[in-house]
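>>> Sharing a sequence plus its predicted fold:
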Amino acid sequence: MTNSTDTSPERLSVLLRLLDDDSPPVRASVEKALGAFGGDVSELLGESAVKLNEADTELLSLLLLPARRERLRREWIVPAGGAAAVADDWDQFEALLRSLSDYLHDGVSLRQPLGDALDLIAEELEVTGADLGATGINAALFESGRFTANTGEEDDPDNYDLAHVLAGNPSNAVGLGIIFLLVAHRLEIDVDGLLLPRSLLCRYHDDSSVILSEPLVKGRRVQPDDLAHRMRRYPRDIRMIATRAATPGELLVRVVEELATAWSVRGEQEDAELMEELLATLVKAPF
C-alpha cells in the first residue's frame, strides 16, 4: 500500500486520475493526500503522465490551497516586537513576502521563486545601477514599460504575489513600489518608500536633487507641488507618516492589511481570517 506521505510523481499521477471523481469521500481523500505536497506540485506536473484540462487544473489548485495556507502559518515567523522589530530587517521582510507569494501562487504553474527572480533582475541591472543609480533603475523597471500598473483591479490579491509580478504581470502602487525597493536594496542603492493612501512613492537622490518617482505611473517624477497638493487632502497623522521613509515592517503591515480587505470583499472569509491572524503578529488589535 502506498504511504500517504509519498510525494513522488507516481503518487501525484494516481491522485490526478481521481480528480474527475466528485464523490465527497474520494474528493476528501484526494485533498488530504495532496496536503503532503505542501500546496505546490508545479515541478512534479511535468513529470506526470496525466495531462490536465483547464477545469481539472483549477480544481487541483483549489485542492492544494489548504496546504498552502498551513505552510504560510508555519513559515510566518515574526519577532515578538511585531512590525517594529522588522524595522530595518530587509532580509526578513523579503522572507515573509516570499511566504506570502508562495501562498498566493496557484501551486500548479511553473515560475521562479521570489528570491531567485530578484537575484536575476538585480544581476541584469547591476551595470545600470552602478552607472546611473536609482534613476537608471527607475527607467529600466518602469519608464520602459517592463512593469505595469494593474489599474483595473487595484485590490486583486495577485498584486502582492511578487514572484508573479516579476514574471511580467501587473501590480498596484504598493506592489510595484516594493519591487523597486527590493531591487535597489540588492544593488545597495539608497531608495526610500513613502507610503501614501492608495500609493507608494519612491525617493532617491540624483546628483544633488531629491527625486520622487511613482512606479504606478511608469515611474514618472512627482513634482513638489503635486506632492503638497496630495498632502493637503490627508489628515495630520497620515501626513506625518507619508513624509518619512516607510520601514519594512510598515510596508509589510500595508500588504497584509490590503490582502485581508481584498479577500473579505471577495467573500473569501477563510483567507481573510488568515490575513487577520498574520496581522495580529505585526500590530496590536484593533488594526
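Yep, it's here.

>>> CA atoms for contacts and neighbours, from now on please.
Noted.

>>> so which strand or helix has Asp131?
Per DSSP states H and E: Asp131 is located in helix 126-138.

>>> try Glu277
helix 269-282.

>>> what's next to that helix, contact-wise?
Contact with helix 269-282 is made by 69, 76, 78, 80-84, 249, 253, 256-257, 259-264, 287, as judged by C-alpha atoms under 8 Å, 6 or more residues apart in numbering.

>>> Does the lengthiest helix in the chain pack against any helices or strands, and if so which?
Ranked by number of residues, the top helix in the chain under DSSP state H is helix 54-75. Under the contact definition 3 or more C-alpha pairs under 8 Å, 6 or more residues apart in numbering; DSSP states H and E, helix 54-75 sits against helix 24-34, helix 90-104.

>>> ok, residues contacting stretch 85-99?
Stretch 85-99 is contacted from outside by 72, 75-79, 113-115, 162-163, 182, 247-250, 252, using C-alpha under 8 Å, 6+ apart.

>>> Separate out the buried members of those.
By neighbour count, with 16 or more other C-alpha atoms under 10 Å, these hold 72, 76, 78, 113-114, 162-163, 182, 247-250, 252 as buried.

>>> Among those residues, which ones are in helices?
Of those, the ones assigned to helices by DSSP H are 72, 114, 162-163, 182, 248-250, 252.

>>> Structure two is appended below for comparative analysis:
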Amino acid sequence: MRRLLDDDSPKVRQAVLSELVAWKEDGLRFLSESAQEKTSSGEAALGLLRELGWDDGRDAFRQFIRAFSYELESGFLLLDKVIRPSSDLIVTRQRLDQLAKRCEELTVLPTTLKDRCRTISRVLFHEEGLRGVRADFNQPASSSLSFALEEKHGLPLTLSVIYLLVARRFGLKLDPVELPGHFMVGCFLGKSTFYVDAFERGRMRNPEEVMAFLHRRNLDDSPQWFLPSTVGDVLRRACRNLVHQHLSAGNAESARLFSSFGNEFDEAYRRAS
C-alpha cells in the first residue's frame, strides 16, 4: 500500500482512499506512520490525512489554549480531534443536537430543574445506554467525546461533558464540578444545589451526599470542591487523564504531547495573571 500513496492516477488514488476508509483506525495509524517519512510517499500520506479529515488537531488545540478564551464545547471538540484524528466534529455536534431534541420531545410542561435533569438522564443513560467505563480506565479513547457517543461508555469527566453539552442545548445552564478522584455535574440555579453523577447513570446527590461519597473514599471534602470549575481547569484535568492513560499504555510520546498541553495551559494562565 505504501508504494501507492504517491501514485498520480485518479483511479489508484480513489482505490487507496476507499481502502484506507475501510481500514478505519488501522488506516489512520498507517497514514500517520507513513507521514513521518521524509519521502514523496510521506508527503502524499500527509495530503491523504488532510483529504480524509484525519489530520492531527494538535496545532488547533494549542492555538485555542493560547487564545485564553475558553468555551467548553469548542475546547473538547478540538481535544477530541487530537485524541481521535478520524473523528468528525460536525457529526459529534449533530449527535448532541439529536439527543437534546429527544429531551425536548419527552418534556411535559410545567417542569422543574430536577425533572429536566431526569429527562436528560433518561435519554443518555437509558435510551442511549451510555455507561461509565469499568474494565479499562486507562484506554485513551475513553477520554474522547466521539468515542463515548459511538461506543456508549467513557470516563466520569467525558460523560459529564456530554451531559453538560446536551443540557445546554436543552436550555439548562449547568456547571462542571471537579472532585478528588471523580467528576460530577452541578446545578446551582435553584434554591437547593444538587449534583448529577453521570458515571452512575445520572444519580442525583445533594451536597451532604457528595460529602459522604468523598468520606467513604477517604478523599478531601474541602468546600472548594463543591463549587463550579472553570473550563480551563476541566480541560487541564482531561489532559492529565490522557497523560496517565498513555503512560499506562506505554505510549510515552503521546503522554509527552498531552503533558505539553498542560504546560501550555499553565503558561496561558501565567500570562493572564
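The structure has been received and is ready for your questions. Everything quoted here is computed from the prediction, not taken from an experiment.

>>> circling back: of the buried ones among the contacts of stretch 85-99 of the first structure, which is the nearest to Pro9 of the first structure?
Pro113 (20.7 Å; C-alpha to C-alpha).

>>> distance of the aligned partner of the closest one in the second structure from Ser160 of the second structure?
Pro113 of the first structure maps onto Val91 of the second structure when the alignment is built from TM-score structural alignment. Separation of Val91 of the second structure from Ser160 of the second structure (C-alpha to C-alpha, to the nearest Å): 19 Å.

>>> Likewise for Val12 of the second structure?
From Val12 of the second structure to Ser160 of the second structure the distance is 44 Å (C-alpha to C-alpha).

>>> try Ser69 of the second structure
Distance from Ser69 of the second structure to Ser160 of the second structure, by C-alpha to C-alpha: 21 Å.

>>> And what about Tyr269 of the second structure, helix, strand or coil?
Judged by DSSP: H, G, I helix; E, B strand; the rest coil, the three-state class of Tyr269 of the second structure is helix.

>>> Likewise for Phe142 of the first structure?
Applying three-state DSSP: Phe142 of the first structure is helix.

>>> And for His205 of the first structure?
Assignment for His205 of the first structure (three-state DSSP): strand.

>>> Burial check on the nearest residue to it once chain neighbours are set aside, number of neighbours?
Residue nearest to His205 of the first structure in three dimensions, not counting chain neighbours: Ile211, with 5.7 Å by C-alpha to C-alpha, 6 or more residues apart in numbering. Residues lying near Ile211 of the first structure (other C-alpha atoms under 10 Å) number 19.

>>> picking up where we left off before, compare Val12 and Ser160 of the second structure and say which one has the larger neighbour count.
Under the criterion of other C-alpha under 10 Å, the comparison of Val12 of the second structure against Ser160 puts Ser160 first, with 24 against 14.

>>> Need the counterpart of that one in the first structure.
For Ser160 of the second structure, the residue aligned by TM-score structural alignment is Gly177.

>>> Surely Asp175 of the second structure touches Thr193?
No - under the criterion of C-alpha atoms under 8 Å, Asp175 of the second structure makes no contact with Thr193, lying 11.3 Å away.

>>> where do the contact lists of these two overlap?
186-187.

>>> ok, the two, which is more surrounded?
Ranked by neighbour count (other C-alpha under 10 Å), Asp175 of the second structure and Thr193 place Asp175 first, with 23 against 13.

>>> wait, what's in contact with the counterpart of that one in the first structure?
Using TM-score structural alignment, the partner of Asp175 of the second structure in the first structure is Asp192. Residues in contact with Asp192 of the first structure (C-alpha under 8 Å, 6+ apart) are 181, 202-204, 245-246.

>>> how much space between Leu216 of the first structure and Leu64 of the first structure?
Separation of Leu216 of the first structure from Leu64 of the first structure (C-alpha to C-alpha) stands at 32 Å.

>>> Looking at the alignment, what corresponds to Gly267 of the first structure in the second structure?
Using TM-score structural alignment, the partner of Gly267 of the first structure in the second structure is Gly250.

>>> Check the secondary structure at that match for me.
Per three-state DSSP, Gly250 of the second structure ends up coil.

>>> if I look at it, how far off is Val243 of the second structure?
On the measure of C-alpha to C-alpha, Gly250 of the second structure and Val243 of the second structure end up 11 Å apart.

>>> One more: Phe64 of the second structure?
Distance of Phe64 of the second structure to Val243 of the second structure, computed by C-alpha to C-alpha: 19 Å.

>>> can you check Val210 of the second structure too?
27 Å.

>>> With neighbour numbers in mind, choose between the two.
Under the criterion of other C-alpha under 10 Å, the comparison of Val210 of the second structure against Val243 puts Val243 first, with 26 against 20.

>>> excluding its backbone neighbours, what's nearest the more buried one?
Val243 of the second structure's closest residue in space is Ala255 (C-alpha to C-alpha, 6+ apart), at 4.4 Å.

>>> Count the neighbours of the one you found for me.
Residues near Ala255 of the second structure, counting by other C-alpha under 10 Å: 21.

>>> buried ones in stretch 94-114 of the first structure?
94-108, 111, 113-114.

>>> Repeat that for stretch 263-271 of the second structure.
264-266, 268.

>>> again, but for stretch 179-193 of the first structure
Within stretch 179-193 of the first structure, the residues scored as buried using 16+ other C-alpha under 10 Å are 179-185, 187, 189, 191-193.

>>> Okay, and which of those map to strands?
Members of these lying in strands (criterion: DSSP state E): 192-193.

>>> any chance of the buried residues of stretch 179-193 of the first structure in CSV, with distance to Tyr234 of the first structure too?
Output for those, formatted as CSV (distance: C-alpha to C-alpha, whole Å):
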residue, distance to Tyr234 of the first structure
Ile179, 25
Phe180, 25
Leu181, 24
Leu182, 27
Val183, 30
Ala184, 29
His185, 29
Leu187, 33
Ile189, 30
Val191, 24
Asp192, 20
Gly193, 18
